[in-house]
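Trainee: Return atomic coordinates for the entry below.
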Amino acid sequence: MATSLHSLNSTLFKSLASSSNKSSSSLSPSPVFRLNSTSAAFNFKPLTSSSSSSAIITRAVASSSESGESHTRETFHGLCFVLKDNIDTDQIIPAEYGTLIPSIPEDRQKLGSFALNGLPKLYSERFVVPGEMKSKYSVIIGGDNFGCGSSREHAPVCLGAAGAKAVVAESYARIFFRNCVATGEIFPLESEVRICDECKTGDVVTVEHKEDGSSLLINHTTRKEYNLKPLGDAGPVIDAGGIFAYARKAGMIPASSSA
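Mentor: The predicted structure follows:
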């Protein structure tokens, strides 16, 4: 019998939670997800000439060697799309599109074209231009409680299908964060302060991943840098391309098993 996403999700997250250290706060059952309240304080400084502004690098999946695991993450560079607090799953992907099946290529494209199509009218910019299948925005910046609402996995899938690479928010709803990890569609990164109040839609930004697992958001338009919290044990799962890919790599399910 094929392993279900729900059962594998529960098994893997229990395993990660029981074996992780301080970074396991990223698996907290609290209604609003916060990565690690003890992380280094947020800071910003003027952009220097040594700061990287490299273009998007092809995503490198986690690879192993004789000396152990190594994980290489993508540097994301492009335009940002800025949102505020309590962006729920109906705003990310309206419920009427919940019947679309992400594993079907045509349905996945449709999900991408409808991404963030449920935003209220106060957001004058469209994440995906009507008639287009992809967004010109690579990074989404949000406020508090991003992804609240239903448990539909369509929310992170549609953002990934539209071409978004990462969300940088003040905090996340637990289910949305878990679905980001489970699907491997998008990196959910957490900021120390309300970056959404300091950035504007259309700003040019870069998200760089550091060797210690933390990340850095550089806003080239405002010339400010923002430290982001580490993903902890959830990072390697996203690196692998989602929970099934990670489970196969870890030997939790047979390599030949279908998702």
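
Trainee: CA only for contacts and neighbour counts going forward, please
Mentor: Noted.

Trainee: and the end-to-end length of stretch 231-245?
Mentor: From its first residue to its last, stretch 231-245 covers 18 Å (C-alpha to C-alpha, to the nearest Å).

Trainee: how about it: buried residues?
Mentor: 231-245 (16 or more other C-alpha atoms under 10 Å).

Trainee: Check the offset of it from the chain's centre.
Mentor: 11 Å (C-alpha atoms, centre = their mean, to the nearest Å).

Trainee: try stretch 226-244
Mentor: 8 Å.

Trainee: Now do that stretch: distance from first to last residue.
Mentor: 32 Å.

Trainee: cool, and stretch 98-105?
Mentor: 15 Å.

Trainee: same thing with stretch 84-100?
Mentor: In stretch 84-100, first residue to last residue: 27 Å (C-alpha to C-alpha).

Trainee: one more to line up against the first:
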Amino acid sequence: MKACGKVHKYGDNVDTDVIIPARYLNTANMEELAQHCMEDIDIDFAKNVKKGDIMVAKANFGCGSSREHAPASIKASGISCVIAKSFARIFYRNAINIGLPIIECEDAAEKIEAGDEVEIDFDTGVITNKTKGESYQGQSFPEFLIKIINSNGLLNSLKEN
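Mentor: Below is the predicted model:
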């Protein structure tokens, strides 16, 4: 399983209130939430993101409240994977539960820049920055996580068994 796309880059401590502001939580419509994803720190994110793009951030991505809307709005926006130096634990769990691939990799988080073209091999964990000709070793995904992601989330994966 692979992902390839243009990078949208963010810094440290991007919290769930910035990922999807609370003022939009009165809807369960994922397309509507995607239109407001990241707008408080990147007003043009929704109009610039393309299906398959990749989000890269530094440390403690997804900190703050435990709202599931945060990873769901990222996924609905078209982002195929989030790479960060580290993730808040509840965000990490929520992302896996909805089938949003996430990878912790300090080198990639530090060296990849906005606009770079990046390819990720989930089986090996290798992240290739095609723009810079560099590779970084992230964690590979175990088979059960690949099944959850391919099933579009934990609940769908359980239903398929």
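
Trainee: re earlier: closest to Phe177 of the first structure out of the buried residues of stretch 231-245 of the first structure?
Mentor: The closest of those to Phe177 of the first structure turns out to be Ala234 (C-alpha to C-alpha; 9.5 Å).

Trainee: Name the nearest of the buried residues of stretch 231-245 of the first structure relative to Gly143 of the first structure.
Mentor: Nearest to Gly143 of the first structure among those, with distances taken as C-alpha to C-alpha, is Leu231, at 17.6 Å.

Trainee: Counterpart of that closest one over in the second structure?
Mentor: Aligned by TM-score structural alignment, Leu231 of the first structure pairs with Phe141 of the second structure.

Trainee: So its match: helix, strand or coil?
Mentor: Here Phe141 of the second structure is recorded as coil under DSSP: H, G, I helix; E, B strand; the rest coil.

Trainee: Isn't it up against Asp121?
Mentor: No. Applying C-alpha atoms under 8 Å as the test, Phe141 of the second structure and Asp121 come out as separate, 9.3 Å apart.

Trainee: All the helices of the second structure, residue numbers only.
Mentor: 16-19, 30-34, 45-48, 69-77, 89-98, 106-111, 143-150, 154-160 (DSSP state H).

Trainee: Residue range in the first structure corresponding to the first one, please.
Mentor: Spelled out, it's helix 16-19 of the second structure. Taking TM-score structural alignment, helix 16-19 of the second structure hits residues 89-92 over in the first structure.

Trainee: Measure the mean distance from the matching stretch to the second structure post-superposition.
Mentor: Its match in the second structure and stretch 89-92 of the first structure itself, once the structures are fitted together, sit a mean 0.7 Å apart by mean C-alpha distance after the TM-score superposition for the first structure.

Trainee: ok, back up a step: list the residues that contact the match of Leu231 of the first structure.
Mentor: Each residue near Phe141 of the second structure by C-alpha atoms under 8 Å, 6 or more residues apart in numbering is listed here: 122-125.

Trainee: which of these are also in contact in the first structure?
Mentor: Retained in the first structure: Thr124, out of the contacts of Phe141 of the second structure (criterion both residues aligned by TM-score structural alignment, their matches' C-alpha atoms under 8 Å).

Trainee: Most neighbours among the contacts of Phe141 of the second structure, please name it.
Mentor: Comparing the contacts of Phe141 of the second structure on neighbour count, Phe122 comes out first with 23 neighbours (neighbours: other C-alpha atoms under 10 Å).

Trainee: Which residue in the first structure aligns with that one?
Mentor: Per TM-score structural alignment, Phe122 of the second structure is aligned with His209.

Trainee: what about the strands in the stretch 51-200 of the first structure?
Mentor: With strands called from DSSP state E, counting those that start in this stretch, the stretch 51-200 of the first structure shows them at 63-65, 68-70, 76-82, 137-141, 166-169, 172-173, 187-190.

Trainee: could you dump those to CSV with distance to Val157 of the first structure and mean neighbour count?
Mentor: Output for these, formatted as CSV (distance: least, C-alpha to C-alpha, whole Å; neighbours: other C-alpha atoms under 10 Å):
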stretch, distance to Val157 of the first structure, mean neighbour count
strand 63-65, 24, 11
strand 68-70, 26, 9
strand 76-82, 17, 24
strand 137-141, 14, 24
strand 166-169, 12, 25
strand 172-173, 16, 26
strand 187-190, 11, 26
